[in-house]
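kindly generate the corresponding structure for this input.
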Amino acid sequence: MTVAARLAAHPAPAPHADLLAAAVETALDCSQACTACADACLSEADVEDMRRCVSTDLTCADVCAATARVLSRQSTPLEDVARALLVACVAACSACGDECAQHAGHHEHCRLCAEACRRCADACRALLEVLA
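Down below sits the predicted model:
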């Protein structure tokens, strides 16, 4: 079952369901990508050089996970909170994507993480545009 199908099953589906589903799905994917990247960074031979990447990955993973959870609650949406989380998610994904992009030439996990961060930031920006 897809995120869109689960959100659509709600008795009172949210407006902009396609954008909401994309934001939730990419945030969940990004959280997993960042968690996996942080773990992989800790196994690299140059782990000392990867400290900032690990920290940025973990922050982004947490922000994305919280964003996905809150956006999934359609019964009593707190629009101000949702907007604030989306803004934070864009900021965390942008920072993490930039950091991982610096290592993407040497570490495939960083390349994949940077891509996931870019997709999530784009989806969150798209949802923010209709919520503003």
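
going forward, measure contacts between C-alpha atoms and count neighbours the same way
OK.

how close does the residue lying farthest from the centre of the chain sit to Glu108?
When distances to the mean C-alpha position of the chain are computed (Cα atoms, centre = their mean), the maximum falls on Ala45, with 27.0 Å. Taking Cα to Cα, to the nearest Å as the measure, Ala45 falls 14 Å from Glu108.

please generate a structure for the following sequence too, so the two can be compared:
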Amino acid sequence: MNATYEECIKACLECMEACNVCYDACLKEEDVKMMADCIRLDRECADICAFAAKAMQTDSPFTKQICQLCADMCEACGNECKKHDHDHCQQCAEACFRCAEHCRKMAS
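As a prediction, this is how the structure comes out:
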């Protein structure tokens, strides 16, 4: 497996973890309704990150397309998380943008 894959897989798995942590923490916030978009995007983003990592690990012929979609979803999730002051949201946004960057390189 080439190094580009490895870095991107690592970014995807870190992002998945950050999204899962954020998702769980958002559910515990007082105003859960306000966090609804964040929760939804965390869940979808974690799923696509796991899927993208698996696609790279198995050298899927659709890796580029999956990574492109992953980058778009990571960016959407990062933009939503960035709106909230909670630490878990800010950390998640960082992980999302980092993953989006790696996935874009992969897709190009």
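
assign the residue farthest from the centre of structure 1 to helix, strand or coil.
Per DSSP: H, G, I helix; E, B strand; the rest coil, the secondary structure class of Ala45 of structure 1 is coil.

which position in structure 2 pairs with it?
Counting by TM-score structural alignment, Ala45 of structure 1 lines up with Glu30 in structure 2.

what separates its match from Cys38 of structure 2, distance-wise?
With Cα to Cα as the criterion, Glu30 of structure 2 and Cys38 of structure 2 are 14 Å apart.

just Met73 of structure 2 next, same as before
12 Å.

give me the more crowded residue out of those two.
A direct count of neighbours by other Cα atoms under 10 Å for Met73 of structure 2 and Cys38 places Cys38 higher, at 26 against 22.

contacts only, for the more buried one.
Contacts for Cys38 of structure 2 (Cα atoms under 8 Å, 6 or more residues apart in numbering) come out as Tyr23, Cys26, Cys77, Glu80, Cys81.

between all of these, which two are separated the most?
Maximum pairwise distance in the contacts of Cys38 of structure 2, criterion Cα to Cα, is 13.3 Å, between Cys26 and Cys77.

which one's more surrounded, these two?
Each of Cys26 of structure 2 and Cys77 has its neighbours counted (other Cα under 10 Å); Cys77 has more, 28 against 22.

what do we get in structure 1 for that one?
With TM-score structural alignment as the criterion, the equivalent of Cys77 of structure 2 in structure 1 is Cys96.

repeat for His86 of structure 2
The alignment partner of His86 of structure 2 in structure 1, by TM-score structural alignment, is His107.

and its match, how far is that from Ala4 of structure 1?
32 Å.

quick check: which element contains Ala40 of structure 1?
helix 17-42 (DSSP states H and E).
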